[in-house]
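Asks: structure, please.
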Amino acid sequence: MRALEAMRVIERPRNDKFIAPRNDIEMKLYTLFSQLFLNVTIDIHSHFFELGGASLDALRLVNLVEKEIGQLLSLTELIRYPTIEQLAVLLRTRARGSQPQNMRAENLMTFRDGKRHLICIHPGGGTAYCYLKLANALNRDLGIHGIQAQGLKEGESFLPSFDAMADHYLSQIEHLISQPHILCGWSLGGLMALLMARKLQQRGFHHSKIIMFDTGYPYPEMVRCIPQMRLDEFKQKLCRFDGIFPDIREEDIDRYHRLYNHHRLLLTGITEVPHFSGRAWLIQVRDKEYTFDIERAAASWRQVIPQLVALPTSGNHWSLMDPPHVQKVAAMVEDIMAEHCQEMVEDVCL
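Replies: This next block holds a predicted model:
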């Protein structure tokens, strides 16, 4: 125990850049750290003892890792691997090879729970970790959930169509849709949110709302020309968006690359965009660097979503979820959620 206390005074240089979790183990550890250390900013480089972890906190973490992750962690290992990133490498190395093949995955992750829910669907890369900065910028009483693509994990098969993806994702959130919620998504995730809300509407759920974060309108004449991305380009993209973790393998990168191109291939098959009669918001950057025309995109969306409201924001398509732009996005989301709750039964939102 004295060794644990001694670790608290070790000082290490910190990079001010926030690095979000990049795989499922990092995300689970992030959640456990967040339970132990309240009201502090945590990322994958957060050092357990520099955050204030003491002996009892270490014992709690060891117990939580066994309960929530299903692996044994010793206090000696925690001293040796005190950051989320380091612990994740240790636990992932142990877990490799234990996944059954052709599994049907649980795709829902909960950043935090609440009585109102923002359900964030993955963009083209398939991960939902990109929404963590948004979650940190939103009010703490708002439940934040991310839906990841099937096929990210070893042994998972890709879903064959956007329709199949929407059905599977809806099966993951059945326990949430009776409560105030908004479906949202960045880029491709916005299109998936639309498909899911449309299906809910067809099933008789008419209170679902959607937010699209800079989602381009999928003009059939444009999407059918989307090329497959080369592996070297994809690796550069992973590096640019902090997607490379220490123990990543070539087979991991290959799987992520194939999933990304699978989503691009599905986009080429779009022939029409479904209509949605519910309320929707398009939070749209004003940077002209992106490939679609801003005004044309909003007008096109309104043809299939008559109640769409377009809201301008700062940044570009790639920086939308980074500070300082994500704080502006969070403020818009909170305003939309407050408006949505006013339309729901009052005591559900309290």
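
Asks: only C-alpha atoms from now on, for both contacts and neighbour counts.
Replies: OK.

Asks: assumed Gly143 was part of a helix.
Replies: No. Counting by DSSP: H, G, I helix; E, B strand; the rest coil, one finds Gly143 to be strand, located in no helix.

Asks: neighbours around it, how many?
Replies: 20 (other Cα atoms under 10 Å).

Asks: return the set of buried residues in stretch 305-314.
Replies: 305-306, 308-314 (16 or more other Cα atoms under 10 Å).

Asks: stretch 219-239 too?
Replies: Neighbour count says stretch 219-239 has 219, 223-224, 234-235, 238 buried, by 16+ other Cα under 10 Å.

Asks: please identify which pair of the buried residues of stretch 305-314 lies farthest apart.
Replies: The most widely separated members of the buried residues of stretch 305-314, counting by Cα to Cα, are Pro306 and Ser314 (24.6 Å).

Asks: might you report the residue contacts of Leu59?
Replies: Leu59 sits next to Leu75 when contact means Cα atoms under 8 Å, 6 or more residues apart in numbering.

Asks: ok, for Pro220, nearest residue in space, not its chain neighbours?
Replies: Thr271 (5.5 Å; Cα to Cα, 6 or more residues apart in numbering).

Asks: one more sequence to fold, the one below, so I can look at both together:
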Amino acid sequence: MTAMTQPMLTPFGRRPGPLNTVVFHPAGGGLGQYVSLLSRLSRRGPVHGVRAMGLVPGEEPDRTVEAMAERCLGLIRELPVRPDLLVGWSLGGLLAWETGARLAEDGPAPAVVMIDSFAEPWSAYGSSRERLLDDILRGALVPLGPEAAEAAVRTAGAHLDACAVHHVTTRHQGPALLMPCAGPERGRQVADWRRRAPQLAVAPLDCGHFDVFGTGHTGTVLGHLDAFLDASVPVSGAHHPDPEGT
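Replies: Sure, this is the predicted structure:
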């Protein structure tokens, strides 16, 4: 499914279960990197994914994290059941956090899982913008036609610019998991989130930011996710292993 036909909020798992999950797009706006993640989460209950505004020609991307989070919140309000879990990688984890903080204003705080996300601007956003833009576009689905390609570049650029200036000011009282990747900023990254999340769990990843969903690392991500959910997110119902091991 391409952005040309995909709604902004898409169901990816309809299996009945005790856990209702929403997954948020990373920088670049698509959800293609999350295939294994969506499969694993759908074992536990319904899963929805949020793509970014701006991927369809004619759409304009949101240019601040606050605007993206408000848009995500509006989409989630349309769901028949309030989500228990918000998950995202990179910008997606930041959107999970900020959207969760807004949901907690009028109800229980959902659990949040952030895969190599930053509470304070990551230095690479400013110092290596063009390289990061290339990495994002290389990992995204191939756009259909020049208009879609232009929209993808414009959206990814808007996301990088938004991350480069965003400082998280909200706190989170519910369960939270951070999976920081290897790198010189990991210590600061973890400390920044700990100041904002009293219940923060940390499960490091021994890979780079853009290798998270590559061969040899996805299994580690999914293992950390399962361990966190089993230990920290109360659910009723059995965990049924996926026969394909995804």
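
Asks: please state their TM-score.
Replies: In this superposition the chains share a TM-score of 0.81, using TM-score structural alignment, normalised by the length of structure 2; 236 aligned residues with a Cα RMSD of 3.0 Å.

Asks: next, name the residue at the spatial heart of structure 1.
Replies: Ala128 (1.9 Å; Cα atoms, centre = their mean).

Asks: okay, now Asp192 of structure 2: neighbour count?
Replies: By other Cα under 10 Å, 15 other residues sit near Asp192 of structure 2.

Asks: which SS class is the residue mapped onto it from structure 1?
Replies: Applying TM-score structural alignment, one finds that Asp192 of structure 2 aligns to Ser300 in structure 1. Assigned with three-state DSSP, Ser300 of structure 1 falls in the helix class.

Asks: now do the same for the residue nearest to Ser300 of structure 1 when sequence neighbours are not counted: helix, strand or coil?
Replies: What sits nearest to Ser300 of structure 1 in space, not counting adjacent residues and going by Cα to Cα, 6+ apart, is Tyr217, at 6.7 Å. Classification of Tyr217 of structure 1 using three-state DSSP returns coil.

Asks: quick one: map Tyr217 of structure 1 onto structure 2.
Replies: Match for Tyr217 of structure 1 (TM-score structural alignment): Ala119.

Asks: quick one, longest helix in structure 2?
Replies: With secondary structure taken from DSSP state H, structure 2 has its longest helix at helix 145-163.

Asks: chain center to that one, what's the gap?
Replies: Chain-centre distance of helix 145-163 of structure 2: 18 Å, with Cα atoms, centre = their mean, to the nearest Å.

Asks: what residues does the next helix or strand after that helix touch?
Replies: Sequence order places strand 176-179 as the next helix or strand after helix 145-163 of structure 2, per DSSP states H and E. Strand 176-179 of structure 2 is contacted from outside by 111-117, 190, 197, 199-205, 221, 228, using Cα under 8 Å, 6+ apart.

Asks: equivalent range in structure 1 for strand 176-179 of structure 2?
Replies: Against structure 1, strand 176-179 of structure 2 falls on residues 280-283 (TM-score structural alignment).

Asks: element containing the closest residue to Pro21 of structure 1 other than its chain neighbours?
Replies: Nearest residue to Pro21 of structure 1, sequence neighbours excluded (Cα to Cα, 6+ apart): Met27, at 5.2 Å. Using DSSP H and E, Met27 of structure 1 falls within helix 24-36.

Asks: what's that helix packed up against?
Replies: Judged by 3 or more Cα pairs under 8 Å, 6 or more residues apart in numbering; DSSP states H and E, helix 24-36 of structure 1 is in contact with helix 55-64, helix 84-95.

Asks: do you know how far the counterpart of Leu108 of structure 1 in structure 2 is from Phe24 of structure 2?
Replies: In structure 2, the residue matched to Leu108 of structure 1 (TM-score structural alignment) is Leu9. From Leu9 of structure 2 across to Phe24 of structure 2, the span is 10 Å (Cα to Cα, to the nearest Å).

Asks: now Glu66 of structure 2
Replies: 14 Å.

Asks: looking at those two, which is more packed in?
Replies: Phe24 (29 against 16).

Asks: ok, that one - contacts?
Replies: By Cα under 8 Å, 6+ apart, the neighbours of Phe24 of structure 2 are 31, 49-51, 86-89, 92-93, 95-96.

Asks: which ones among those map onto strands?
Replies: The strands, defined by DSSP state E, take in 49-50, 86-89 from the contacts of Phe24 of structure 2.

Asks: still on that earlier bit, the residue nearest to Pro21 of structure 1 reaches Ser34, doesn't it?
Replies: No. Taking Cα atoms under 8 Å as the definition, Met27 of structure 1 is not a contact partner of Ser34, at 10.5 Å.

Asks: so the two - more neighbours on which side?
Replies: A direct count of neighbours by other Cα under 10 Å for Met27 of structure 1 and Ser34 places Met27 higher, at 23 against 17.

Asks: so which residues of structure 2 form helices?
Replies: Using DSSP H, helices in structure 2 cover 35-41, 65-76, 91-103, 123-127, 129-139, 145-163, 186-194, 218-232.

Asks: mean neighbour count, the ones you listed: which tops it?
Replies: Ranked by mean neighbour count, the helices of structure 2 are led by helix 91-103 with a mean of 25 (mean count of other Cα atoms under 10 Å).

Asks: mean distance between that one and structure 1 after superposition?
Replies: Compared with structure 1 after fitting, helix 91-103 of structure 2 deviates on average by 0.8 Å (mean Cα distance after the TM-score superposition for structure 1).

Asks: so that helix matches what in structure 1?
Replies: With TM-score structural alignment as the criterion, helix 91-103 of structure 2 aligns to 188-200.

Asks: check the mean deviation of the match of strand 176-179 of structure 2 from structure 2.
Replies: Stretch 280-283 of structure 1 sits 0.7 Å off on average (mean Cα distance after the TM-score superposition for structure 1).

Asks: ok, the residue nearest to Arg129 of structure 2 when sequence neighbours are not counted - contacts?
Replies: Counting by Cα to Cα, 6+ apart, Arg129 of structure 2 lies nearest to Leu160, which is 7.3 Å off, once chain neighbours are set aside. Residues near Leu160 of structure 2 by Cα under 8 Å, 6+ apart: 27, 125, 129, 133.

Asks: cool, Val65 of structure 2 as well?
Replies: Val65 of structure 2 touches 95, 159, 162-163, 166, counting by Cα under 8 Å, 6+ apart.

Asks: and if you look at Val168 of structure 2?
Replies: 98, 119-120.

Asks: and His117 of structure 1, which of the helices and strands packed on helix 24-36 of structure 1 is closest to it?
Replies: Closest approach to His117 of structure 1 among the helices and strands packed on helix 24-36 of structure 1 (Cα to Cα): helix 55-64, 24.8 Å.

Asks: got the angle between the closest one and helix 24-36?
Replies: Relative orientation of helix 55-64 of structure 1 versus helix 24-36 (axes from the mean of the first three to the mean of the last three Cα atoms, to 10 degrees): 140 degrees.
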